[in-house]
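> can you look at this prediction? I've put the sequence above it.
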Amino acid sequence: MARNPYYDGPPSDHFDGTRFFNPGQASTDRGLRAMLRWKLAGGAAKWPKSVPVTPAKPEARVDGLCVTMVGHASLLIQAAGVNILTDPVWSERASPFRRVGPKRVTAPGIAFEDLPPIDIVLLSHAHYDHLDIDTLRRLHAAHDPLMAMPFGNDAVVRAGVPAARCVTGDWWDRLDLGGGIATTLTPANHWSNRWPSDTRMTLWSGHYLSTPAGTIWFVGDTGYGDGRIFSEVRERLGAPDLALIPIGAYAPRWFMAAQHVDPAEAVRIFADVGAGHALGIHWGTFQLTDEAREAPVAELATVLDAARIAPDHFVAAEAGSVYRFG
């Protein structure tokens, strides 16, 4: 049996002693044959090489709740005077390589030098479009934030940033982050790897933030599956004031459905959890899948209209845009 170099813990309902898994859900594992079938079909839409972005310059601290979209799954959450980054990626590529891999189409919605003091970093899983060691090194050097993440990801972080301050947990664990802030790690239907040999050896999750300014649920990457985990979030933690829900990287469905929701499923998650508002994330920055860059935005609008949900209740977040919530 393969050895897990990142995490050593007892088996559970989602860990077999070596690899994590999504209990009762369709497998996310995809072999070479499936990958070739996808890529050789040639169905990928052509994306622009770059899209104009007007970067925001955030305030140092915000008393209430404010979210600034950086791009993809990277957002600055400012809540009750505390500054939090989710899955921060300022690199040009989402890849282990400098010259190969998905290249950034939209510049970061905040210039790195314009970041306010960063207190906390939330990491959802170890894929390169979410856990970027170069960015974490820069953040550690400039801000020394506390980094919160699911099991095993701390080994990845510390290999690149040895002095990083990391706290980890399992699904449903509540981690105290200081300043009146806590995160509960929520289940997601996804997977992880850094190399082909370490598939599903680190855990993936969302983050349900409790703050004096409100509750924010950063969903993380997920497929919809049977929907059970989303109803359970509401039952255990309550309806969040704000949900940050992925809407992109979903085509073709036969390949992606088990691991990434499409806009229709994103709206189902919004309804399942009873969120007050939502921002659509995980679209328009890196071309990871086949759909056109703007397709998630158009499909989200269509689904919201059909469901008679006011469009200002679920907005596709644009890089550089600032969203304030009362």
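Thanks, I have it.

> every contact and neighbour count from this point should use C-alpha atoms.
OK.

> give the contact list for the most centrally placed residue in the chain.
Within the chain, one residue has its C-alpha closest to the average C-alpha position: by Cα atoms, centre = their mean, that is Gly220, at 3.6 Å. With contact taken as Cα atoms under 8 Å, 6 or more residues apart in numbering, Gly220 is in contact with 73, 124-125, 188, 204-207, 245-246.

> okay, now the one to match up with it:
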Amino acid sequence: MTGVRITHIGGPTALIEIDGWRLLTDPTFDAPGRRYAFGWGTSSRKLTGPAIAAPDLGPIDAVLLSHDHHGDNLDDAGRALLPSAGRVLTTVAGARRLGGGAHGLRPWETTRLEAVGRPTIDVTATPCRHGPPASRIIVGDVIGFALRFDGQEHGVLWISGDTVLYDGVRQVADRLRVGIALLHLGGVRFPVTGPVRYSMTAEQAVETVRLVRPRTAVPVHYEGWAHFAQGRDAVDREFAGAPEDLRRRLRWLPLGEGVDVAS
């Protein structure tokens, strides 16, 4: 079995360590207090800072960036970190905007991370829809990531990316056996767009776990920002009413502490 250690740094940001590899998801390292505009009249304030500061992070081999155009997934300090990372994997449109050798992936396209003395990791982009039907033209492209490497006993490591539950997520359930799932939750909403959600709600999280059936489901992207409408309490309440088989899969990680998770 290949060892996996995950450190939830805050929001969508997590450090994933796999037998010498150090992978970072959606880098957000700005201090709290600032308001960020997301376009079309939407904005949000950052409420808490990262559990680990960017200078204390250490070397990063690759950044897995679900999308580059929203400050709660890539802020200024996170953007400043990108040139020092070995590789940056993101959407095709995001790679064009970022330049600097960023590599764009379309849904279900795969690339490979290779290094002497480390397991090879196949990284496959998975579909996301960052809002209601037909919202892509407004909110832009987003992807998730499935990581496959030797020694996985329970299946791939899947990072959902910012998405609601829709047919693309159901494709993940149909096509992949998932051992660890990092689920972007929060039930994101904005006053200007009313009840519309832009990330998974607690109810959708339960249904996603039922469909995908990961051995371990790790919530991220649920705290630290004003537009996250559902925090840990809402997720816990929803899972409390779910079957025991689903409840036992949920695992909360303490912020800033590396936790070994069976892969």
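Nice, I can see it. It should be emphasised that the depicted structure is a prediction, and the values quoted were computed from it without experimental measurement.

> could you quantify their similarity as a TM-score?
The TM-score (TM-score structural alignment, normalised by the length of the second structure) is 0.81; 239 aligned residues with a Cα RMSD of 2.5 Å.

> ok, back up a step: of the contacts of Gly220 of the first structure, which is the most crowded?
Taking other Cα atoms under 10 Å to define a neighbour, the member of the contacts of Gly220 of the first structure with the most is Trp204, carrying 32 neighbours.

> quick check, nearest of the contacts of Gly220 of the first structure to Gly320 of the first structure?
Ala73 (13.1 Å; Cα to Cα).

> counterpart of the closest one over in the second structure?
Alignment note (TM-score structural alignment): Ala73 of the first structure maps to Pro12 of the second structure.

> give me every residue that touches its match.
Contacts of Pro12 of the second structure were listed using Cα under 8 Å, 6+ apart, and they are 25-28, 72-73, 184, 220-222.

> cutoff 6 Å now
Taking Cα atoms under 6 Å, 6 or more residues apart in numbering as the criterion, Pro12 of the second structure is in contact with 26, 220-221.

> that older thread, okay if I get the contacts of Gly220 of the first structure as TSV plus distance to Met35 of the first structure and secondary structure?
Written out in TSV, the entries for the contacts of Gly220 of the first structure read as follows (distance: Cα to Cα, whole Å; DSSP: H, G, I helix; E, B strand; the rest coil):
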residue	distance to Met35 of the first structure	secondary structure
Ala73	24	coil
Ser124	24	coil
His125	21	coil
Ala188	23	coil
Trp204	22	coil
Ser205	24	coil
Gly206	26	strand
His207	30	strand
Ile245	26	strand
Pro246	22	strand
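
> nearest to Arg308 of the first structure, out of these: which one, please.
Out of the contacts of Gly220 of the first structure, the one with the shortest distance to Arg308 of the first structure is Ile245. That distance is 18.6 Å, counting by Cα to Cα.

> and the closest one, what's its match in the second structure?
With TM-score structural alignment as the matching criterion, the partner of Ile245 of the first structure in the second structure is Leu183.

> any idea how far its match lies from Phe239 of the second structure?
When Cα to Cα, to the nearest Å is applied, the distance between Leu183 of the second structure and Phe239 of the second structure equals 14 Å.

> same thing with Glu17 of the second structure?
28 Å.

> tell me the contacts of the match of Ile245 of the first structure?
Leu183 of the second structure sits next to 160, 219-220 when contact means Cα under 6 Å, 6+ apart.

> make it 8 Å
With contact taken as Cα under 8 Å, 6+ apart, Leu183 of the second structure is in contact with 159-161, 205, 217-221.

> Glu223 of the second structure too?
The neighbourhood of Glu223 of the second structure, defined by Cα under 8 Å, 6+ apart, consists of 10-11, 186, 231-232.

> that one falls within a strand, correct?
No. Membership of Glu223 of the second structure in a strand is not supported by DSSP: H, G, I helix; E, B strand; the rest coil, which gives coil.

> just give me the match in the second structure for Tyr128 of the first structure.
Matched to the second structure by TM-score structural alignment, Tyr128 of the first structure sits across from Gly71.

> correction: the previous question concerned Ala298 of the first structure.
Counting by TM-score structural alignment, Ala298 of the first structure lines up with Asp233 in the second structure.

> and His207 of the first structure, by the same measure?
Structural alignment (TM-score structural alignment) places His207 of the first structure against Phe145 in the second structure.

> next one: Pro145 of the first structure
Mapped onto the second structure by TM-score structural alignment, Pro145 of the first structure lines up with Gly86.
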